[in-house]
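[1] structure for the following, please:
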Amino acid sequence: MKKQIIYSIALTFIWVGFVGAISFMEAWLKFQAPNITTALGLGIGQLVFKALNSVEITCAIVILLLIFSSKHPQRFKALPFLIIALVVLVIQTVWVLPALDARASLIINQVKVPPSKLHLWYVILELIKVTGLIIYGIKKLRIHTIR
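    Model prediction:
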């Protein structure tokens, strides 16, 4: 396997690891810690998810650069699954995360906010994104390890 392929596969699974660790573990665990108020937990969440989003955008750009710099004839074969993850990332970056951030800021500032399904949408999108990335990574491994 060429370096671009190896790096793109590795980076795909690193991306999955980041999302899994933050979205599916840290996000709810922090509220289980003693003395963590809702406002403090939301403030931490704003910082962590902004950082995660930056890491995800970087992973996406680097993976795309690696794909397009590769000369392998099957470099685009699993691309639809990556595209699913990229579309989800764009939706999260442009719509869901800014809306969640604004909502968190209101709550931190003790403004009463109505119930919202934004968190549910975020979780659903995370599941779709992670599924797309895992399938993409596995398909890339199969394509490039079978001779």
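[2] contacts, neighbours, all on C-alpha from now
    Will do.
[3] which element is Thr131 on?
    Thr131 is part of helix 118-145 when elements are defined by DSSP states H and E.
[4] may I ask which helix or strand encompasses the most centrally placed residue in the chain?
    Nearest to the centroid of the C-alpha atoms of the chain, with distances taken as CA atoms, centre = their mean, sits Val19, at 4.8 Å. Using DSSP H and E, Val19 sits within helix 3-21.
[5] circling back to that earlier point, tell me what the helix holding Thr131 is packed against?
    Packed against helix 118-145 by the contact rule (3 or more CA pairs under 8 Å, 6 or more residues apart in numbering; DSSP states H and E) you find helix 3-21, helix 79-91, helix 97-108.
[6] so how far is the helix holding Val19 from its chain's centroid?
    Helix 3-21 sits 11 Å away from the centroid of its parent chain (CA atoms, centre = their mean, to the nearest Å).
[7] what's in contact with the helix or strand following it?
    Downstream of helix 3-21, the next assigned helix or strand under DSSP H and E is helix 27-29. Residues outside helix 27-29 that contact it (CA atoms under 8 Å, 6 or more residues apart in numbering) are Gly45.
[8] I'd like the structure of this one too, to check against the first:
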Amino acid sequence: MSAPAAVAAAAIFFWLGMVAAISFLEAPLKFRAPGVTLPIGLGIGRLVFKALNGCEVVLALVVVAALVLGAPSVVVVVAAGVAVVALLAQLVAVRPRLTQRSNAVLAGGPESGKRSRVHFVYLGLELVKVIGLLVAGIAVLAG
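    Here you go, the predicted structure:
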């Protein structure tokens, strides 16, 4: 395995692990902890996802750089591209709407009692990203 492929594989699987741990484990569990109110849970979520997304951007840049420097297969490029595009969609289109929504909930506005569909969009993009990362990581290792 070439050095760029090894770096790409490491970054892809590290990124995958972070997304899986935060989005599918920490996020839903925090609201079940004793004493965690909705405002506290939203505050924690904002901090955690801001940090996660920052790490994801760095990892996406590492993956892209490693792929540019290496000779990846089409499968690796497409799968990694899907993950990067899903991340960009989350950051540009979904996160601002989630921030508006959490601001309204924290202010006790009329939306505070309703379930948000924007969270489902974010979750759907997380699933797309996870699949893209999994396929890219396996393809790099198989390559």
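[9] can you pull the TM-score for these?
    Here the TM-score for the pair of chains, by TM-score structural alignment, normalised by the length of the second structure, is 0.93; 140 aligned residues with a CA RMSD of 1.1 Å.
[10] out of the helices and strands packed on helix 118-145 of the first structure, nearest to Glu56 of the first structure?
    Nearest of those to Glu56 of the first structure, taken as CA to CA: helix 3-21 at 6.5 Å.
[11] got the angle between the closest one and helix 79-91?
    If you take axes from the mean of the first three to the mean of the last three CA atoms, to 10 degrees, helix 3-21 of the first structure sits at 50 degrees to helix 79-91.
[12] which residues of the second structure does helix 3-21 of the first structure align to?
    Mapped onto the second structure using TM-score structural alignment, helix 3-21 of the first structure spans residues 3-21.
[13] count of residues packed around the corresponding residue of the first structure for Ala33 of the second structure?
    In the first structure, Ala33 of the second structure lines up with Ala33, judged by TM-score structural alignment. Neighbourhood size, Ala33 of the first structure [other CA atoms under 10 Å]: 10.
[14] what about Lys2 of the first structure, neighbour count?
    Neighbours of Lys2 of the first structure (other CA under 10 Å): 10.
[15] what does Lys77 of the first structure give?
    By other CA under 10 Å, 12 other residues sit near Lys77 of the first structure.
[16] could you look up the SS state of it?
    coil (DSSP: H, G, I helix; E, B strand; the rest coil).
[17] residues touching the residue nearest to the centre of the first structure, list them.
    By CA under 8 Å, 6+ apart, the neighbours of Val19 of the first structure are 52, 126, 130.
[18] who wins for neighbours among those residues?
    Highest neighbour count within the contacts of Val19 of the first structure: Val130, with 23 neighbours (other CA under 10 Å).
[19] what about the spatially closest residue to that one that is not a sequence neighbour, distance to Ile83 of the first structure?
    In this structure, Val130 of the first structure finds its nearest non-sequential neighbour in Val16, 6.0 Å apart by CA to CA, 6 or more residues apart in numbering. Using CA to CA, to the nearest Å, one gets 15 Å for the distance from Val16 of the first structure to Ile83 of the first structure.
[20] for these two, indicate the residue with more neighbours.
    Val16 (20 against 16).
[21] separation between the more buried one and Val123 of the first structure?
    Taking CA to CA, one finds Val16 of the first structure at 14 Å from Val123 of the first structure.
[22] next: Leu52 of the first structure.
    14 Å.
[23] before we move on, what about Tyr7 of the first structure?
    27 Å.
[24] quick one: neighbours of Gln90 of the second structure, just the number.
    Other residues close to Gln90 of the second structure by other CA under 10 Å number 21.
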